[in-house]
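Asks: Here is my input; please provide its structure:
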Amino acid sequence: MSNSNNLPGNLKYTASHEWVKKETDGTITIGITQHAQELLGDMVFVENPAVGRQLKAKEECAVAESVKAAADIYAPVTGVVVAVNPELDNAPEKINTEPYSAWMFKMKPDNAADVDALMDAAAYKTLVDSEAH
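Replies: Have a look, this model is predicted:
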């Protein structure tokens, strides 16, 4: 049973199980949720988008590969990739142990309002609970 009660309230969420953290400089940090990493299992490889890549909202831009499956990671909003997490190259399992601090990539959104329109923790919890039945 997924423990979706531990959702950080300061993050936004997508229906495709990415979390999004708004940073003070206007960028956003993206990772995958506790629920997503539980579904995938032990991470073995992460492929991030290239820095400078322009992404459209919901565009496939990264891959998280586990012993069980490979999952596409989607851009939560339209914008440009400004950083990727180099730690995951050698330690993709950080996503399993610290899903809400082991970020994958950072973006500068074209429109900050797009970020505000994403799901909050309560809405995401409702989505996860509905998928579980």
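Asks: drop to CA atoms for contacts and neighbour counts, all remaining ones
Replies: Fine.
Asks: show me where the protein has helices.
Replies: 34-40, 87-90, 94-97, 112-116, 121-131 (DSSP state H).
Asks: chain center to the longest one: distance?
Replies: In this view, helix 121-131 has its centroid 15 Å away from the chain centroid, taken as C-alpha atoms, centre = their mean, to the nearest Å.
Asks: between the helices of the chain, which one is nearest to F105?
Replies: In terms of C-alpha to C-alpha, the element of the helices of the chain nearest to F105 is helix 87-90, at 10.2 Å.
Asks: Show me the contact partners of the closest one.
Replies: F45, V46, K94, A102, M104 (C-alpha atoms under 8 Å, 6 or more residues apart in numbering).
Asks: what's the third one in contact with, if anything?
Replies: By C-alpha under 8 Å, 6+ apart, the contact set of K94 is L88, A102.
Asks: what do you get if the cut-off is 10 Å, keeping everything else the same?
Replies: By C-alpha atoms under 10 Å, 6 or more residues apart in numbering, the residues touching K94 are D42, M43, E87, L88, Y100, S101, A102, W103.
Asks: possible to save the helices of the chain as TSV with distance to E18?
Replies: Compiled in TSV, the helices of the chain are given as follows (distance: least, C-alpha to C-alpha, whole Å):
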stretch	distance to E18
helix 34-40	8
helix 87-90	16
helix 94-97	12
helix 112-116	12
helix 121-131	10
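Asks: Please provide the structure for the following sequence as well, for comparison with the first:
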Amino acid sequence: MYPEDLKYTTEHEWVRSPGDAEGSVRIGITHFAQEALGDIVYVSLPELGERVNGGDTCGELESTKSVSDIYAPVTGEVVARNEALDATPELVNNDPYAAGWLFEVVPADSADVDGLLDAATYQAGLEG
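Replies: As a prediction, this is how the structure comes out:
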């Protein structure tokens, strides 16, 4: 259920390396997170060129149940946003690991990505 080629955070974000932009990583939320949120109706993402700090809030997901913060898994500059989510935020629910990605960041330190959780550790945290 949790792709092994991704890294994860305890806040339920995933990181795919590399992203589409040179030197970037792609970020989204996990299946667990989208399921807990319910039907996502609005997505607020960081702006292109914005610097995000690992662990800090950088956006929001609004669902029919609640509003949830998006946390930056790594520090760096935002170089891409999934603009398709403006018209179809439900992509986050329907395809959280592909079409429902959120944004891309060029990490200030690539070691930040290495320090994230692997799939087995993330899943064990959910079960424990």
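Asks: Of the contacts of helix 87-90 of the first structure, which pair is most distant in space?
Replies: F45 and A102 (13.3 Å).
Asks: Common neighbours of these two, please.
Replies: With C-alpha under 10 Å, 6+ apart, F45 of the first structure and A102 have common neighbours L88, A91, P92, E93.
Asks: Closest one of the contacts of helix 87-90 of the first structure to G79 of the first structure?
Replies: Using C-alpha to C-alpha, the contacts of helix 87-90 of the first structure come closest to G79 of the first structure at M104, 15.3 Å.
Asks: and the gap between that closest one and I30 of the first structure?
Replies: 6 Å (C-alpha to C-alpha, to the nearest Å).
Asks: Show me the common contact partners of these two, please.
Replies: With C-alpha under 10 Å, 6+ apart, M104 of the first structure and I30 have common neighbours E18, I73, V84.
Asks: Those into TSV, with extra columns for neighbour count and distance to K12 of the first structure?
Replies: As requested, these are arranged in TSV below (neighbours: other C-alpha atoms under 10 Å; distance: C-alpha to C-alpha, whole Å):
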residue	neighbour count	distance to K12 of the first structure
E18	20	8
I73	24	15
V84	20	19
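Asks: Filter those residues down to the ones in strands?
Replies: Residues of the shared contacts of M104 and I30 of the first structure located in strands (DSSP state E): E18, I73, V84.
Asks: so which of those residues comes closest to L55 of the first structure?
Replies: Ranked by distance to L55 of the first structure (C-alpha to C-alpha), these are led by I73 at 11.9 Å.
Asks: excluding its backbone neighbours, what's nearest the closest one?
Replies: Spatially, and ignoring its direct neighbours in sequence, I73 of the first structure is nearest to A62 (4.8 Å; C-alpha to C-alpha, 6 or more residues apart in numbering).
Asks: In the second structure, which residue is most central in space?
Replies: Nearest residue to the geometric centre of the second structure (C-alpha atoms, centre = their mean): G28, 2.4 Å.
Asks: who's in contact with that residue?
Replies: Counting by C-alpha under 10 Å, 6+ apart, G28 of the second structure has contacts 8, 12-16, 34, 70-73, 82, 92, 96-104.
Asks: gap between T57 of the second structure and L126 of the second structure?
Replies: Using C-alpha to C-alpha, we find T57 of the second structure at a distance of 21 Å from L126 of the second structure.
Asks: who has more neighbours, those two?
Replies: For T57 of the second structure and L126, the more surrounded residue by other C-alpha atoms under 10 Å is T57, and the numbers stand at 15 against 11.
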